[in-house]
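S.K.: here is a sequence together with a model predicted from it:
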Amino acid sequence: MDTDRHLFGGDVCSAAENSQGVRIPNTYGVVYRHKNASITETDLLTEGGSPVTRVHSDDRGMVEPFYGPPGVSTMWMDFNAGRYQIFAVDMDTRIANHLTDGPDEDPHGTLRTARAEMESYVSKIGSNDIDAVGTSAEWIRVASDDTDANVATLRNREGIARWALKKDGRMDIQPAYRPETAKQYAIRAVTKADAVAYAVSNADASGASNTFTVKGDGSANFSGDVTLNKPIIAPNVGSARVYSGPEEPRNPKTGDVWIAYQVDGTPDKGAV
């Protein structure tokens, strides 16, 4: 049945009557789209869906159920005693379906339109997984001339941004410090011992090779110089200090190492 058609008749208010108000059983009447319409409405269907051009009363004089033209919820009926207005009897069902998930849950087509638009951009895999359609498709694009603009942020309940991804690719991380928390991570990479957990590459290098890597076993590799502003602390070094130059250290301590060399840069074999 066409869902745009409203149901009329079959209720206590829809009766076929003569000019004295007496019901007329088993008779035919006509309907009009408007009170002063000159042409009768013939686009009608029985309750079972069969086309009819007139309406009929049962053996009690009550108008049998019928469907009007699409989109029409009120008409005028005449059983040769003058026209009187008749209203659709399915309005309560229509309203209920607007408020609940009934068979007509999308009467305006807004859900169908929204879903069609979304499916043309993204393909939903799971409850919260969205896979961009196509190799060059973009799911989210932030258009801004400000390179400091946030593309995505993670905020706590107080509104403080603890994680922010910038438009130029930078990432700001500010985890909340909690003394009672045993483990506090700003960035944590869990990987196998021989796998690279963190890597830095030189953007100016043609090969873009890694210049600094940290593996899962804790080993680190540097391709450039390492500058330290504090003493090295390690099991095989202890508190020893290493000096080099033409003159010996001013305040040497036990365990210090002095690598002497002459002014011209050649090692001084006599000084250790």
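M.R.: Arrived safely. Residues are numbered from 1 along each chain as shown.

S.K.: CA only for contacts and neighbour counts going forward, please
M.R.: OK.

S.K.: with adjacent residues omitted, what lies nearest to residue 79?
M.R.: Spatial nearest neighbour of residue 79, excluding adjacent residues (C-alpha to C-alpha, 6 or more residues apart in numbering): residue 29 at 4.5 Å.

S.K.: ok, now residue 154?
M.R.: Nearest in space to residue 154, with sequence neighbours left out and distances taken as C-alpha to C-alpha, 6+ apart, is residue 163 at 5.0 Å.

S.K.: which SSE is that neighbour in?
M.R.: Mapping residue 163 onto the secondary structure by DSSP states H and E places it in strand 161-166.

S.K.: against which helices or strands is that strand packed?
M.R.: Counting contacts by 3 or more C-alpha pairs under 8 Å, 6 or more residues apart in numbering; DSSP states H and E, strand 161-166 is packed against strand 150-155, strand 171-173.

S.K.: and the helices in this protein?
M.R.: Taking DSSP state H as the test, the helices found in the chain are 91-99, 110-119.

S.K.: most tightly packed of those helices?
M.R.: Highest mean neighbour count of the helices of the chain: helix 91-99, a mean of 13 (counted as mean count of other C-alpha atoms under 10 Å).

S.K.: would you mind measuring from the closest residue to residue 96 other than its chain neighbours to residue 93?
M.R.: If you skip the residues right next to it in sequence, residue 96 has residue 102 as its closest partner in space, 7.8 Å away by C-alpha to C-alpha, 6+ apart. Distance check for residue 102 against residue 93: by C-alpha to C-alpha, to the nearest Å, it reads 9 Å.

S.K.: same deal with residue 9?
M.R.: 15 Å.

S.K.: residue 155 too?
M.R.: To residue 93, residue 155 is 44 Å away according to C-alpha to C-alpha.

S.K.: go on, residue 82?
M.R.: From residue 82 over to residue 93 the distance is 30 Å, taken as C-alpha to C-alpha.

S.K.: same deal with residue 195?
M.R.: Taking C-alpha to C-alpha, one finds residue 195 at 63 Å from residue 93.

S.K.: next up, a second structure to put side by side with the first:
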Amino acid sequence: MRYLFGGTTDTAAETATGARLPNAVGTVWASGATDAVQLTDLIDINGNPMSLITADKTGMLPAFYGPDGYRYLWVDFGAGKYMLVPTDTVTRLDEHLQGIDPHGDRSYANSVFDRALPKAGGTVQAPEKRDWLTIRVPGDGTGGPGDGVGTAYQLTDGTTAFTRLYNNGALHVDTMGAPTSLSLGSTATGNFITAHNGRSTPATAGSVFTVTSDGSVIAAGTVTGKNLGTARLFSGPTPPTNPQVGDVWVKFG
């Protein structure tokens, strides 16, 4: 980027005493040091290349572009080097402020927001083979339970909490308004519901209650109900040990 220099009332070719030097020819340098590098890659305001700068008939420096990347220049008309600063700083600042994304921060923010959970109406792309969302709840640091009071997730109308997931893992399903049945569906065969006496696992091993996808209900303990009483059902070639009143034995084999 080339910066614009000269062309203002404070840029003139002068002697050491401040006298103007009309039509004077000066050199341009990279710094004010004695061993500074002279710069000759200059361009006038009309786009023509030049290697030196020439003051006008009043001793003022015409506007010109310095070499690419140089924000400061030093000029010498015989009385020593003095520094010039760009005269298009305000213009460049205005263009910068009016730019759509001058720092690239909007593009970065958009890329971050695209990976964030949308507030409404958005779609979240769940990463393959990774946890999509993890909620950390209070515990003892070794996987212990939360306090069971606060919720990690809840649905509410602003007054009443309905379905909520407590921070100790308990899930309470309450509908808002008219009751709606709880429906579970899956395209895969296997278990719809598996209850474990302890931490749950994907397998049926250790389950105390299971509902399979074919409609079977398997209970490890006694199934009781108002219309069942205390009856027990047995089947096989031999009668049950210690039969009780109401037991049913279906003999086969």
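M.R.: Nice, I can see it. The structure displayed is predicted, hence computed values, not measured ones.

S.K.: quick one: TM-score?
M.R.: In this superposition the chains share a TM-score of 0.52, using TM-score structural alignment, normalised by the length of structure 2; 195 aligned residues with a C-alpha RMSD of 5.0 Å.

S.K.: how about the strand holding residue 163 of structure 1: buried residues?
M.R.: Along strand 161-166 of structure 1, these residues count as buried under the neighbour rule (16 or more other C-alpha atoms under 10 Å): 161, 163-166.

S.K.: ok, back up a step: format the helices and strands packed on strand 161-166 of structure 1 as JSON lines; extra columns: mean neighbour count and distance to residue 67 of structure 1.
M.R.: Conversion of these to JSON lines gives the following (neighbours: other C-alpha atoms under 10 Å; distance: least, C-alpha to C-alpha, whole Å):
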{"stretch": "strand 150-155", "mean neighbour count": "15", "distance to residue 67 of structure 1": "54"}
{"stretch": "strand 171-173", "mean neighbour count": "14", "distance to residue 67 of structure 1": "63"}
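
S.K.: output these as TSV; include the columns distance to residue 87 of structure 1.
M.R.: Below are these laid out as TSV (distance: least, C-alpha to C-alpha, whole Å):
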stretch	distance to residue 87 of structure 1
strand 150-155	54
strand 171-173	64
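
S.K.: what sits closest to residue 20 of structure 2 if chain neighbours are left out?
M.R.: For residue 20 of structure 2, the nearest residue in space outside its immediate sequence neighbours is residue 14; the separation is 4.5 Å by C-alpha to C-alpha, 6+ apart.

S.K.: which parts of the stretch 101-250 of structure 1 are strands?
M.R.: In order along the chain, the stretch 101-250 of structure 1 carries the following strands (DSSP state E, counting those that start in this stretch): 122-124, 130-132, 150-155, 161-166, 171-173, 196-201, 210-215, 220-222, 242-245.

S.K.: want to throw those strands into TSV with distance to residue 112 of structure 1?
M.R.: Formatted as TSV, the entries for those read as follows, by distance: least, C-alpha to C-alpha, whole Å:
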stretch	distance to residue 112 of structure 1
strand 122-124	15
strand 130-132	19
strand 150-155	29
strand 161-166	34
strand 171-173	38
strand 196-201	45
strand 210-215	49
strand 220-222	55
strand 242-245	75
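
S.K.: so for residue 231 of structure 1, which of the ones you listed sits nearest?
M.R.: When the strands of the stretch 101-250 of structure 1 are compared for distance to residue 231 of structure 1 using C-alpha to C-alpha, the nearest one is strand 242-245, at 9.5 Å.

S.K.: quick one: residues in contact with the closest one.
M.R.: Applying C-alpha atoms under 8 Å, 6 or more residues apart in numbering, the external contacts of strand 242-245 of structure 1 come out as 249, 256-262.

S.K.: ok, of the residues you listed, which one's closest to residue 240 of structure 1?
M.R.: Proximity to residue 240 of structure 1 was ranked across the contacts of strand 242-245 of structure 1 by C-alpha to C-alpha; first place goes to residue 256, at 5.0 Å.

S.K.: number of residues surrounding that closest one?
M.R.: When counting by other C-alpha atoms under 10 Å, one arrives at 13 neighbours for residue 256 of structure 1.

S.K.: now do residue 45 of structure 2
M.R.: Other residues within reach of residue 45 of structure 2 by the criterion other C-alpha under 10 Å amount to 14.

S.K.: just tell me what it corresponds to in structure 1.
M.R.: Matched to structure 1 by TM-score structural alignment, residue 45 of structure 2 sits across from residue 47.

S.K.: I'd say that match and residue 63 touch.
M.R.: No: with contact defined as C-alpha atoms under 8 Å, residue 47 of structure 1 and residue 63 do not form a contacting pair (11.7 Å).

S.K.: relative to residue 81 of structure 2, how far out is the residue most central in space within structure 2?
M.R.: Geometric centre of structure 2, nearest residue: residue 112, 3.0 Å, by C-alpha atoms, centre = their mean. Residue 112 of structure 2 sits at a distance of 50 Å from residue 81 of structure 2 (criterion: C-alpha to C-alpha).

S.K.: please apply the same query to residue 128 of structure 2.
M.R.: Shown here: residue 128 of structure 2 relative to residue 81 of structure 2, a distance of 65 Å by C-alpha to C-alpha.

S.K.: cool, residue 242 of structure 2 as well?
M.R.: 116 Å.

S.K.: these two: who's more crowded?
M.R.: Between residue 242 of structure 2 and residue 81, counting by other C-alpha under 10 Å, residue 81 is the more crowded of the two (19 against 5).

S.K.: now which residue in structure 1 aligns to the more buried one?
M.R.: Using TM-score structural alignment, the partner of residue 81 of structure 2 in structure 1 is residue 83.
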